[in-house]
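what would the 3D arrangement of this be:
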Amino acid sequence: MSKDDDMHDDKHVAPNDPPTTSETTTLGKMLRDGSLHHKAPQALRERLRDELANAERHAVAQETVSASSTSDVQREPRQDAKHEAKPETRPSKPAKSTGTEAAWGPSLAPWLFGGAGGAILGGLAVAMALLVTRPPAPAQVQDPVAQTGLQPQEIVSSHVRALLSQHPIDVISTDQHTVKPWFNGRLDYAPPVVDLADKGFPLAGGRLDYVGGRTVSVLIYHTDKHPIDVYVYPARDKASAAPMITGSDGYAIARWRRNGMTYWAITDAEPSHLRVFVEALQAAT
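The predicted structure follows:
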């Protein structure tokens, strides 16, 4: 072969010449039929799915801990430890969301129906049981002292103060027709005044005193040289109340309501004498 022949051949064979038709057809076919696409292994797909599920459960647990009480927070680590110690079972199919999760959301449903929700519902159940089983509170009966606004100690102080004064009686008279008119113009009410001399309790007179936040009439009777002071003023509660006899600081005290008036009687005599006096005064009024 001559030198010219070699140069002729080099002109027809260039390194940048396009591939043949058969080569182009084979490469295009591989791109179209997916021969160059490699599918991920099944183990890798399952591992990625498990990691996503664990991440979602961890986020839900964090929201539950932040919304639960202190006792629930203390119980959560033990529950999480159990979940960590126990290997996770790979689900064959993705878990489907229930109707509750669809309605309340994935973060609220575990909290409401999990440990925290059970504790709250249990507490509400106990509270309801206590309210149902607790017996009704007994009806409060007002004490006559509370109704009149007076305390026995006020009556004792007034009685002792009068005994120590130089004028324990403002109007001295055994006549009820003299004592009763004396209160006219001095009080905004007319106290009932009766003479009980025939019962052994003669009237000695009357005076004004200030007890229970107002000015009241005081009728003075005697029994065996023992004075009996009777405080009379309009009652707040118009209903009648039977006499109640008690003792305070060595004095016998009786209180009752009758005909729209409140009565307090006090003496240093025996309580039995005071009881007889109260019965006689009630019969006369």
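
only C-alpha atoms from now on, for both contacts and neighbour counts.
Will do.

helices of the stretch 1-150 of the chain, residue ranges please.
In the stretch 1-150 of the chain, the helices defined using DSSP state H, counting those that start in this stretch lie at 3-12, 21-33, 42-67, 70-85, 99-104, 108-113, 115-133, 144-148.

most tightly packed of the ones you listed?
Of all the helices of the stretch 1-150 of the chain, helix 108-113 carries the top mean neighbour count, a mean of 17, counting by mean count of other Cα atoms under 10 Å.

how about residues contacting that helix?
V60, T64, T100, E101, G117, G118 (Cα atoms under 8 Å, 6 or more residues apart in numbering).

would you list those in a markdown table and tack on distance to K238?
Shown next, in a markdown table, are the contacts of helix 108-113 (distance: Cα to Cα, whole Å):
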| residue | distance to K238 |
| --- | --- |
| V60 | 68 |
| T64 | 63 |
| T100 | 64 |
| E101 | 66 |
| G117 | 56 |
| G118 | 56 |
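
got a list of contacts for stretch 207-215?
With Cα under 8 Å, 6+ apart as the test, stretch 207-215 has contacts from 148-150, 154-155, 158, 168-171, 187, 216-219.

quick one: contacts for the closest residue to F277 other than its chain neighbours?
In space, F277 comes closest to F201 once its chain neighbours are excluded; the distance is 7.1 Å by Cα to Cα, 6 or more residues apart in numbering. Neighbour list for F201: D195, Y221, H222, T223, F277 [criterion: Cα under 8 Å, 6+ apart].

show the buried residues in the residues you listed.
Among the contacts of F201, the ones that count as buried by 16 or more other Cα atoms under 10 Å are D195, Y221, H222, T223, F277.

distance of the first one relative to A162?
It refers to D195. For D195, the distance to A162 equals 22 Å [Cα to Cα, to the nearest Å].

next, the second sequence, to be compared with the first:
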Amino acid sequence: MNDDKTVSSLHSLLSDGSLYHRAPPHLRARVLAALPRQSRHPPWFSWRSLAIDHAPAWAGGGLAGVAASALVFGALALVQPPRTSMVGEEILSSHVRSLLSQHPVDVVSTDQHTVKPWFNGRLDYAPPVVDLAAQGFPLAGGRVDYVGHRTVAVLIYHYQQHPIDLYVFPAQGSISAPAAYAADGYSMARWHQNGMNFWAITDAEPEHLNMFVQALRTTQGS
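Have a look, this model is predicted:
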């Protein structure tokens, strides 16, 4: 009887909508990276139901399932989600995955004339690649990623020991106003230029990212 009361009390507590908080996208990448490959999709855990639909995260029921879910919800309640667009959240996740990856760069080169041709045949557009070494932001290489339902170019620059990922893809539909903000310890900026959307993200200070953006925009012209 006591167990039934405990389960009922915990169920009522977990049903309180004020306990639900959406987890930031980088948390999923970190959790999956820490799990063994064969355990990355355990049957009792559904990230979509937990982080988006707020559905229960257990399948078998019972006190053990409720207790496990309580621990998960308790951890998520400590996290304040970033207020970015869906594309911004995807870029944040992509950047974190690259930092956790052993191969964050597909083509390693400081030469823009090596990096730019590498994208030929891998994309349906030609991303602009510029050399910013003189401005303090040397090119390190590039890679392709999947953002906003399409394959996009990612150029990797550095500021001292801090990588700066620059996502470049053709603008479609309405053009968003330029913006700069911080999300989960990362500085982010977005803008539109020469028919392309640009997103830059780094763990460097916001003023350093602003310097990078200004240098890039000046070099590319209007």
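
hmm, back to that, max pairwise distance over the contacts of F201 of the first structure: which two?
The most widely separated members of the contacts of F201 of the first structure, counting by Cα to Cα, are D195 and T223 (13.0 Å).

now the common contact residues for these two.
Shared contacts of D195 of the first structure and T223, counting by Cα under 8 Å, 6+ apart, come down to F201, P202.

right, and the helix or strand after the helix or strand hosting V154 of the second structure?
Using DSSP states H and E, V154 of the second structure maps to strand 150-159. Note on strand 150-159 of the second structure: by DSSP H and E, the next helix or strand toward the C-terminus is strand 162-170.

quick one: the helix or strand just after that next one aligns where in the first structure?
For strand 162-170 of the second structure, the following helix or strand on the C-terminal side (DSSP H and E) is strand 179-183. Using TM-score structural alignment, strand 179-183 of the second structure corresponds to residues 244-248 of the first structure.

stretch 97-117 of the second structure now?
In the comparison with the first structure, stretch 97-117 of the second structure aligns to the range 161-181 (TM-score structural alignment).

so the nearest residue to S94 of the second structure once chain neighbours are set aside: helix, strand or coil?
Nearest residue to S94 of the second structure in three dimensions, chain neighbours excluded: D145, at 7.6 Å (Cα to Cα, 6+ apart). For D145 of the second structure, the assignment made with DSSP: H, G, I helix; E, B strand; the rest coil gives strand.

aligned partner of D145 of the second structure in the first structure?
If you follow D145 of the second structure across to the first structure using TM-score structural alignment, you land on D209.

quick one on the thing from earlier: once aligned to the first structure, how far is the strand holding V154 of the second structure on average?
Its matched residues in the first structure lie on average 0.3 Å from strand 150-159 of the second structure after superposition (mean Cα distance after the TM-score superposition for the first structure).

picking that back up, now, which of the buried ones among the contacts of F201 of the first structure sits nearest L48 of the first structure?
Among those, F277 lies closest to L48 of the first structure (Cα to Cα), at 101.2 Å.

can you tell me which residue in the second structure aligns to the closest one?
Mapped onto the second structure by TM-score structural alignment, F277 of the first structure lines up with F212.

show me which residues of the match of strand 179-183 of the second structure are buried.
Of all the residues in stretch 244-248 of the first structure, those buried under the rule 16+ other Cα under 10 Å are I245.

secondary structure element holding R28 of the second structure?
helix 25-34.

other SSEs contacting that helix?
helix 86-100 (3 or more Cα pairs under 8 Å, 6 or more residues apart in numbering; DSSP states H and E).

next one: the helix it packs on to chain centre, how far?
Distance of helix 86-100 of the second structure from the chain centroid (Cα atoms, centre = their mean, to the nearest Å) equals 2 Å.

following that helix, which helix or strand shows up next?
Once the chain leaves helix 86-100 of the second structure, the next helix or strand it forms, by DSSP H and E, is strand 107-108.

still on that earlier bit, for the contacts of stretch 207-215 of the first structure, work out which two are farthest apart.
Taking Cα to Cα, no two of the contacts of stretch 207-215 of the first structure sit farther apart than G149 and V171, at 27.1 Å.

of those two, who's got more company?
Taking other Cα atoms under 10 Å, G149 of the first structure and V171 do not tie; V171 has more neighbours (19 against 12).

what residues are up against the more buried one?
Going by Cα under 8 Å, 6+ apart, V171 of the first structure touches V179, W182, G205, G206, R207.

for the last one, grab the count of nearby residues.
Translated: R207 of the first structure. Residues contacting R207 of the first structure under the criterion other Cα under 10 Å number 21.

quick check: it vs Q147 of the first structure, distance?
In this view, R207 of the first structure and Q147 of the first structure are 24 Å apart by Cα to Cα.

same check on the fourth one?
Computed as Cα to Cα, the G206 of the first structure to Q147 of the first structure distance reads 25 Å.

equivalent range in the first structure for the helix holding R28 of the second structure?
Alignment note (TM-score structural alignment): helix 25-34 of the second structure is unmatched in the first structure.

which part of the first structure lines up with the next helix or strand after that helix?
Heading C-terminal from helix 25-34 of the second structure, the first helix or strand you meet, by DSSP H and E, is helix 47-48. For helix 47-48 of the second structure, there is no aligned range in the first structure, judged by TM-score structural alignment.

rebuild the contacts of F201 of the first structure as a markdown table, extending it with distance to N259 of the first structure.
Converted to a markdown table, the contacts of F201 of the first structure look like this (distance: Cα to Cα, whole Å):
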| residue | distance to N259 of the first structure |
| --- | --- |
| D195 | 18 |
| Y221 | 21 |
| H222 | 24 |
| T223 | 25 |
| F277 | 18 |
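
burial of F119 of the second structure, as a residue count?
Look at F119 of the second structure: counted by other Cα under 10 Å, it has 20 neighbours.

what's the answer for V193 of the first structure, then?
Number of residues near V193 of the first structure (other Cα under 10 Å) recorded here: 21.

next one: it from K238 of the first structure, what distance?
19 Å.

then G213 of the first structure?
19 Å.

settle it for me: which of the two has more neighbours?
Applying other Cα under 10 Å to G213 of the first structure and K238 shows that K238 carries more neighbours, namely 13 against 8.

what sits against the residue nearest to the more buried one when sequence neighbours are not counted?
Excluding its sequence neighbours, the residue lying closest to K238 of the first structure (Cα to Cα, 6+ apart) is G260, at 4.8 Å. G260 of the first structure sits next to P234, A235, D237, K238, A239, S240 when contact means Cα under 8 Å, 6+ apart.
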